[in-house]
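Enquirer: Let's see this in three dimensions:
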Amino acid sequence: MSGRKIKIMYIITALGVGGAEKILLSTIKKLNRKIFIPYVVSLYQENTLADEFREYCDNVYCLGHYIKYNPLVVRKIRKIIMKVKPDIVHTHLPHATIWGRIAAHFAGVKVIITTEHNMSIWKKWNVPFYFLYRWTTKFTNRIIAVSRAIKQLLVDKFNVPPSKIKVIYNGIDTDIILNNAIVPNEVTTLSHPIIGTIGRLHKIKGHEVLIKSMPPIVEKFPKCNLIIIGDGVERVRLQMLAKKLNMEKNIHFLGCRHDPVGILKAIDIFVFPSIEEGLGIALIEACAFGKPCIASMVGGIPEIIKDGINGYLIPSNNPQIIAEKVIYLLNNPVECNLIASRNKLLVRNKFSLSAVVKEIETLYKQTIISFEN
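Expert: Okay, the predicted model is just below:
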C-alpha cells in the first residue's frame, strides 16, 4: 500500500442521530487524512447528519429508497464500490452489514470489516438472515466488537472465531464535548434535581421502567424533573403513561437533539435503563461530565460502570430499584462528588476518541498487510 492513500468505504443503514451514526462521524473526523480517504454509503435517504458527513468525506452516497429486506440494494452498493474501488469496506448496523458484505464480496473487495454495536437485533431476525450473517462472516476479515459482551455473543451464537474479533470500545472527544456544552433555555428553567436519559424511544431502551420509577422519587423530591432525550415509535405511549401516573408536569420529552451534551451538563443524575445494550455512548458521555450513573446490568454496561464505585448497576425492568438508587444519591451529595471524579478519570483513561481511532487505523493497516502477505 506504500505510495498511495488507503480508500475506506463505510456502509451504514442511515445517517440519523443514533449512537452508531454519531460514533462513525466522530471516527471519520479523526482519521489521518495523510493515510486514509473515507467514503460513506447510506442505504436510506438523506438524514440529519448527511451534510456533516459530507464535510469530512470524499463523497457520501445516499441510496434514497432503501427497503430493509430488498436484496436488490446489493446491486446499487456494488455499482458504487466498482466506481470508487475502495481498499476496505467497513460496515455498520445489521442491514448495511448483510447487504454491504455481499456487495463488497462480489465486487472483489479484498478487506471487509464490520463493527457490531449491539447484537440485540440479531435475536429477532428470521432464520434466512441468521444464516446470511453466518455466511457473510466467512468472507469478512475482521469484526470490531464495541464490548467484550458483544464479542462473547458473536462467539457463542454465531460461531465466529475469537481471533477474527477485536474489542475496541466506543470513544468520545472530551475536549469538544465539555467545551461546547451549552445548556438550552428550556432546561435552564427547570427546577432541580434533574434526572436525565438519552436513547431512541424503543422498548429495549427501558424508558417505561424509568417513567414508572418517578412517582416515589417525586414524593420525596416534589420539584424533581425527568428529561428524556430521543424519539421513536414508543413516544406517544410513553407520554400517555406519564399522564396516567400524573407525572406529565415532571417528565419532559425533548425529542432528538443536536445539543444533548448541553442537557447532560445540566442534569444531576443520569439513568440508563436499557433492557439490551452493546455499550452505550450516551452513558460514556454522562460519565465524561462526572454525572452519577444508574444503569442496567446488561450487555457491555458493566464494562463502564462498576457497582458502588462509579455508579450503580441495577437489574433491568425494576422501577422500584431505580427509585431507591436515585433517592439514595440525591440524599448523599458527598458520594455523588466522589463518583463524579472517578467517572471523569475513567473516560480520559479508557474511552478517549483519539486512542480509539488509532486502534482502528492500526487494524486497517494490519489487515491489509496480512492479506497482501
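
Enquirer: contacts, neighbours, all on C-alpha from now
Expert: Noted.

Enquirer: This structure: strands as residue ranges?
Expert: Taking DSSP state E to define them, one finds strands in the chain at 6-12, 36-42, 59-62, 88-92, 111-116, 142-145, 165-167, 194-198, 225-229, 251-255, 269-272, 293-296, 312-314.

Enquirer: Distance to Asp175 and mean neighbour count added to these, as a markdown table?
Expert: As requested, these are exported to a markdown table (distance: least, Cα to Cα, whole Å; neighbours: other Cα atoms under 10 Å):
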| stretch | distance to Asp175 | mean neighbour count |
| --- | --- | --- |
| strand 6-12 | 26 | 23 |
| strand 36-42 | 24 | 22 |
| strand 59-62 | 27 | 18 |
| strand 88-92 | 26 | 25 |
| strand 111-116 | 25 | 24 |
| strand 142-145 | 25 | 23 |
| strand 165-167 | 24 | 20 |
| strand 194-198 | 20 | 24 |
| strand 225-229 | 22 | 24 |
| strand 251-255 | 25 | 17 |
| strand 269-272 | 20 | 26 |
| strand 293-296 | 21 | 27 |
| strand 312-314 | 26 | 21 |
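
Enquirer: Before we compare anything, build this one as well:
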Amino acid sequence: MEYTSKPKVAELIRKANGGMKEHYISLIEGLIVAGIEVIAICSFSLKDRQKLKKVGATVIPFILKDRINPIWDILAILRLTRILRKNKIDLVHCHGFRAGMIGRVAALLAKCHCIYTIHNFLPMNLGKRRIKIVAWAEKILSGITKKIITVSQALKDEAAQRLGIDKHKIRVIYNGIVPPQKSNTSNKRQIIREKWGVSKDEKLVGTVARLIPSKGIETLIEAVPLVMERYSQIKFMIVGDGPQLSFLKEKAKKLNCDKNIIFAGYSEYIWYYYEAFDIFVLPSLSEGLGISILEAMAMGNPVIASRVGGIEEIVKHNWNGYLITPGNSRELADAVLYYLANPYKAQEYADKAKLELNDKFHLDNMVKETFQIIREVLNS
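Expert: Here you go, the predicted model:
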C-alpha cells in the first residue's frame, strides 16, 4: 500500500528527562515540518506538553509506569489500543523499553504498523532474572516490530547479541542537535560565572547530566580533590537534577571538596552553561550515545568522557577528545590536568569535534532518516 496522504504517527514515551526527552521533542518537531501528523502520547509536564502543542502536535497524556506490573500493564495496553483506534493511527513509534513493551502489543491489537527506538542500555541494577525476562520479551516483540532503531552502533550490537534481535531489522540513527549560535560577547558566560561565584581567574569544569548512577557523577566528585592537589584555581559545576543529588552532596562533604563543587540543578538555559565551561566532562558508566557531549562539542568545549557505549562513536581519544576508563577517578583527574597544562591541545580537540559534528550528528539527519523509515514501513 502506497501512502500518498498525510500519515498519522503516534510517538509513545514514558516520563523522561535529559537526552531522551530532548530527542523526542526535537524529532516530533522535525517530523511535523516534514509533513507527518504527529500524536504525542506521553506523561510529560504541562510545560513540555505545551511545547509539543506549540510545534503542531496533538498531545494525549498517558502514564507509563517504570516497573513491570502485569495487571496495570494489561490495562495500559487496552487503554492505548482504544486511543490508537479512536485516532486512526497509521504507525506507532515507541521510545524506550517500557513504551516498547506496552506500545507494540497495543499496536498489534489496533492493527497499526510499529517501529521502536532503543535509547539506552539495560539498567545497570537489573538482576539476571529480570534481564532474562526483558531479553525474552524483546525477542518476542521484535517479531511484531517492522523496524528497530538504535541511537548508536554499540546499542545495535547489544540488541543483537544480548537481546537476540535480528540485526538486519535494526538501523542506527544517531541523535542530532541544532545548537544556537555562540554569542559574540562573553555576556552569557559572565552571567553564569558571576551567578555561581566563579572568578575570572578560575577554570570551570562542568557536566550536564541527570543525577543517576549510570552517569558516573560520583567518579567526577572523587576526581576533584585529586585535581586540586595540583591545581587550586578551579571549580566544578554539576548541572542537572535526580535521585542521587543528596548522596552526591554528602560525598563531596566527606571528601572535603564541597566548596569547589557547584550543584546548579536543572536549567532550561543549558546553552549558557556550556558557554561558561572551560572543560566538559561526562564520566558515564553506561551511555547509549550522550546528547550532552554533542551539545558541549557544538559549543566548543574540550571534552573528557568515558570509554563506554556509544560515546566512542563520538569521541576519538587524542583526536577530538579525551577518553577515560569508566569509574576511574585518577584517570579523570589526569585528563583534566592534561587539558589545563596543554590549552592549545584542548582547543585543537575542540575545533576538530565541532567540525565533525555537523556531518554526522545534525538534527536534520536524524529527522530525515527517521522519516525515511516511517515511509518505508507505511509503504511495505
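
Enquirer: re earlier: reformat the strands of structure 1 as CSV; add distance to Asn159 of structure 1.
Expert: Formatted as CSV, these follow (distance: least, Cα to Cα, whole Å):
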stretch, distance to Asn159 of structure 1
strand 6-12, 24
strand 36-42, 28
strand 59-62, 33
strand 88-92, 19
strand 111-116, 15
strand 142-145, 13
strand 165-167, 11
strand 194-198, 33
strand 225-229, 36
strand 251-255, 39
strand 269-272, 30
strand 293-296, 27
strand 312-314, 29
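
Enquirer: hey, where'd the helices end up in structure 2?
Expert: 18-33, 46-54, 70-86, 97-110, 128-142, 153-161, 187-195, 217-228, 245-254, 270-276, 291-298, 329-341, 343-360, 363-378 (DSSP state H).

Enquirer: Mean deviation, the first one versus structure 1?
Expert: Read that as helix 18-33 of structure 2. Between helix 18-33 of structure 2 and the corresponding residues of structure 1, superposition yields a mean separation of 1.6 Å, by mean Cα distance after the TM-score superposition for structure 1.

Enquirer: now that helix against helix 46-54, angle please.
Expert: Put simply, helix 18-33 of structure 2 runs at 20 degrees to helix 46-54, going by axes from the mean of the first three to the mean of the last three Cα atoms, to 10 degrees.

Enquirer: Give the aligned range of stretch 219-233 of structure 1 in structure 2.
Expert: Across structure 2, the stretch matching stretch 219-233 of structure 1 (TM-score structural alignment) is residues 229-243.

Enquirer: what comes into contact with that stretch?
Expert: Stretch 229-243 of structure 2 is contacted from outside by 198, 201-212, 224, 228, 260-267, 337, using Cα atoms under 8 Å, 6 or more residues apart in numbering.

Enquirer: tell me the most buried of the helices of structure 2?
Expert: Highest mean neighbour count among the helices of structure 2 (mean count of other Cα atoms under 10 Å): helix 291-298, with a mean of 24.

Enquirer: Show residues contacting it.
Expert: Outside helix 291-298 of structure 2, the residues that touch it by Cα under 8 Å, 6+ apart are 19, 175-177, 179, 208-209, 271, 274, 280, 282, 302-303, 314, 350, 353-354, 357, 361.

Enquirer: now for the strands of structure 1, which one comes closest to Arg235 of structure 1?
Expert: For Arg235 of structure 1, the closest of the strands of structure 1 is strand 251-255, at 8.2 Å, according to Cα to Cα.

Enquirer: Quick one: list the elements packing against the closest one.
Expert: strand 225-229 (3 or more Cα pairs under 8 Å, 6 or more residues apart in numbering; DSSP states H and E).

Enquirer: Tell me roughly how far the strand it packs on lies from structure 2 on average.
Expert: Mean deviation of strand 225-229 of structure 1 relative to structure 2 after superposition (mean Cα distance after the TM-score superposition for structure 1): 0.8 Å.

Enquirer: what angle separates that strand from strand 251-255?
Expert: In terms of direction (the same axes, to 10 degrees), strand 225-229 of structure 1 departs from strand 251-255 by 20 degrees.

Enquirer: List the contacts of the residue lying farthest from the centre of structure 1.
Expert: Relative to the C-alpha centroid of structure 1, counting by Cα atoms, centre = their mean, Gly3 is the outermost residue, at 35.0 Å. With contact set as Cα under 8 Å, 6+ apart, Gly3 of structure 1 has no partners.

Enquirer: ok, now the one 10 residues further on?
Expert: Contacts of Thr13 of structure 1 were listed using Cα under 8 Å, 6+ apart, and they are Ser42, Leu43, Tyr44, His92, Leu93, Pro94, His95, Ala96.

Enquirer: Output these in TSV; the columns should cover distance to Pro184 of structure 1.
Expert: Output for the contacts of Thr13 of structure 1, formatted as TSV (distance: Cα to Cα, whole Å):
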residue	distance to Pro184 of structure 1
Ser42	31
Leu43	33
Tyr44	30
His92	31
Leu93	31
Pro94	34
His95	35
Ala96	35
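
Enquirer: Noted, bye for now.
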